[in-house]
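Peer 1: whatever this is, show me its structure:
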Amino acid sequence: MAKSGSKIAAVPVDGWTQMVVYRKDLFEKAGLDAPTNYANIPKAIKALSGDNMYGFVAATKTDENFMSQVLEHVLLANGVNLVKKGGTKKQGKALKNSLEFYKVLAKASPPGELYWKQSRALYFAGRTPMIIWSPFIMDELAGLRDSAPPTFNVDPTSNELAKKNWFYN
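Peer 2: Next up is the predicted model:
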């Protein structure tokens, strides 16, 4: 940070983005549209939940930073900014809709206090078709992280899991 006249200025050193990671193969098999909006995600949860499959794995452990990251992603994607002048009072319907949407994600998730570890593990185990994660998961999905090879099948060098995700060509 630096002072510029009477104001303080700063340049962020990085950003922390989140994205919906989903199993393209399962969506195509079920005839579902990609989870690119608030309407498609609950539809996919309903269609893809079932035996040994959770429709979503949302962060629910409130004292874990991952929940803050995921919830912030949902809030910002719906136009909610809690640090805006006027706070939550000015956010009204958008805030309510965002929290209701997050409840849908949480209800589709396994019971218990969940954070990054469970969402990642259940996605890689094929037990959920969707999670919200940072781009840091992409190298692992593509089988490029030697310390964490995909556990999709017995071959740790297989790119079979990567082929089933939306970003693989």
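
Peer 1: please make it C-alpha for all contacts and neighbour counts, starting now.
Peer 2: Fine.

Peer 1: burial measure for N65, as a count.
Peer 2: By the measure other Cα atoms under 10 Å, the count of residues near N65 is 12.

Peer 1: could you measure from it over to I132?
Peer 2: Taking Cα to Cα, to the nearest Å as the measure, N65 falls 14 Å from I132.

Peer 1: for L99, same thing?
Peer 2: Counting by Cα to Cα, the gap from L99 to I132 is 15 Å.

Peer 1: just A47 next, same as before
Peer 2: 18 Å.

Peer 1: look at these two and report which has more neighbours.
Peer 2: The neighbour comparison of A47 against I132 (other Cα under 10 Å) goes to I132, with 22 against 15.

Peer 1: what number of residues lie near the closest residue to that one other than its chain neighbours?
Peer 2: Leaving aside its chain neighbours, I132 sits nearest to V20 (4.5 Å; criterion: Cα to Cα, 6 or more residues apart in numbering). Counted with other Cα under 10 Å, the neighbours of V20 add up to 16.

Peer 1: compare with the first, here's sequence two:
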Amino acid sequence: MEFLTVLIILVLVAVVGIWLFIANQGDAHFKFIVDQRTEFSLKEKTQDAATFTTTIPFVNDGTQDGTLMDVFSRHFLPYEQFDAVDTDTRLTLDSVNRNDGYWEAYIVPKTTGGSIILTVKFTAKAGDIKAALADMVDMPIDIVFQVVARSPWYIDKARLVMTAAEIQKALAASEAAAR
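Peer 2: Next up is the predicted model:
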């Protein structure tokens, strides 16, 4: 009987030890650091369209490698709020810089990161783009990302705001550089 009790205690200690080892392994944890993004700059301007870009850093500050399976942007500019432009947003990894709107799965080792480029294109519904953006409002943009790591996959998001003041500043800087 003593032998059986000792054996059960050893098995329980082993199970608890294995569980603690697994629980201590941690997981990947991604963070898009939107408050450290660059200011939006004007990348391209035509008579009826303007394209702006910003660079946003991200980090996997977890204890395991993780994969960013899908990353995309979602802008919030309902026509009830501002109806002078059509808006398109895209994300790409800074180191790959694709222009087809496709996010290729990206493995990020623990305690490392990178940066993404967010591109926002405004197309005037009528007339000149500068006139269309004259009364632009602040526009929230979500960065939505799917993470695959040790735990079950999950979707998270980070939000930034493209301000009307940033848009006007980028347009003015472009005009000043053109002179």
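
Peer 1: so what number do they get for TM-score?
Peer 2: The TM-score (TM-score structural alignment, normalised by the length of the first structure) is 0.23; 71 aligned residues with a Cα RMSD of 5.3 Å.

Peer 1: so the residue nearest to I132 of the first structure: helix, strand or coil?
Peer 2: Under DSSP: H, G, I helix; E, B strand; the rest coil, V20 of the first structure falls in the strand class.

Peer 1: ok, it to A9 of the first structure distance?
Peer 2: 33 Å.

Peer 1: ok, M130 of the first structure next?
Peer 2: M130 of the first structure is 39 Å from A9 of the first structure, by Cα to Cα.

Peer 1: OK, contacts around the residue nearest to I132 of the first structure?
Peer 2: P35, M130, I131, I132, W133 (Cα atoms under 8 Å, 6 or more residues apart in numbering).

Peer 1: also F122 of the second structure?
Peer 2: By Cα under 8 Å, 6+ apart, F122 of the second structure lies in contact with A49, A50, T51, V85, D86, T87, D88, I129.

Peer 1: surely the fourth one and K121 touch.
Peer 2: No: look at V85 of the second structure against K121 with Cα atoms under 8 Å: they stay out of range, at 9.4 Å.

Peer 1: tally up the residues packed near L10 of the second structure, please.
Peer 2: 12.

Peer 1: and it, what helix or strand is that in?
Peer 2: Under the criterion of DSSP states H and E, L10 of the second structure resides in helix 2-24.

Peer 1: give the buried residues for the longest helix seen in the first structure.
Peer 2: If you go by DSSP state H, the first structure has its longest helix at helix 92-107. Under the neighbour-count criterion of 16 or more other Cα atoms under 10 Å, helix 92-107 of the first structure has A94, L95, S98, F101, Y102, V104, L105, A106, K107 buried.

Peer 1: can I get those in TSV including distance to N40 of the first structure?
Peer 2: Below are those laid out as TSV (distance: Cα to Cα, whole Å):
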residue	distance to N40 of the first structure
A94	18
L95	19
S98	15
F101	12
Y102	14
V104	12
L105	12
A106	16
K107	16
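
Peer 1: of those residues, closest to A77 of the first structure?
Peer 2: S98 (8.7 Å; Cα to Cα).

Peer 1: any idea how far the closest one lies from L71 of the first structure?
Peer 2: Counting by Cα to Cα, the separation of S98 of the first structure from L71 of the first structure is 9 Å.

Peer 1: do the same with D25 of the first structure
Peer 2: 26 Å.

Peer 1: report the separation between S68 of the first structure and Y102 of the first structure.
Peer 2: Taken as Cα to Cα, the span from S68 of the first structure to Y102 of the first structure is 12 Å.

Peer 1: need the strands for the second structure, in chain order.
Peer 2: 30-32, 41-45, 49-60, 66-75, 85-93, 106-108, 112-124, 139-148, 154-162 (DSSP state E).

Peer 1: how big is the angle separating the last one from strand 139-148?
Peer 2: Direction vectors for strand 154-162 of the second structure and strand 139-148, defined by axes from the mean of the first three to the mean of the last three Cα atoms, to 10 degrees, enclose an angle of 160 degrees.

Peer 1: and strand 154-162 of the second structure, which residues are buried?
Peer 2: Buried residues in strand 154-162 of the second structure (16+ other Cα under 10 Å): K157, R159, L160, M162.

Peer 1: hmm, the first one is touching I141, no?
Peer 2: When you say that, I think you mean K157 of the second structure. No: using Cα under 8 Å, K157 of the second structure is not in contact with I141; the gap is 10.0 Å.

Peer 1: if we ignore the residues flanking it in sequence, what's nearest W116 of the first structure?
Peer 2: Spatial nearest neighbour of W116 of the first structure, excluding adjacent residues (Cα to Cα, 6+ apart): F66 at 6.1 Å.
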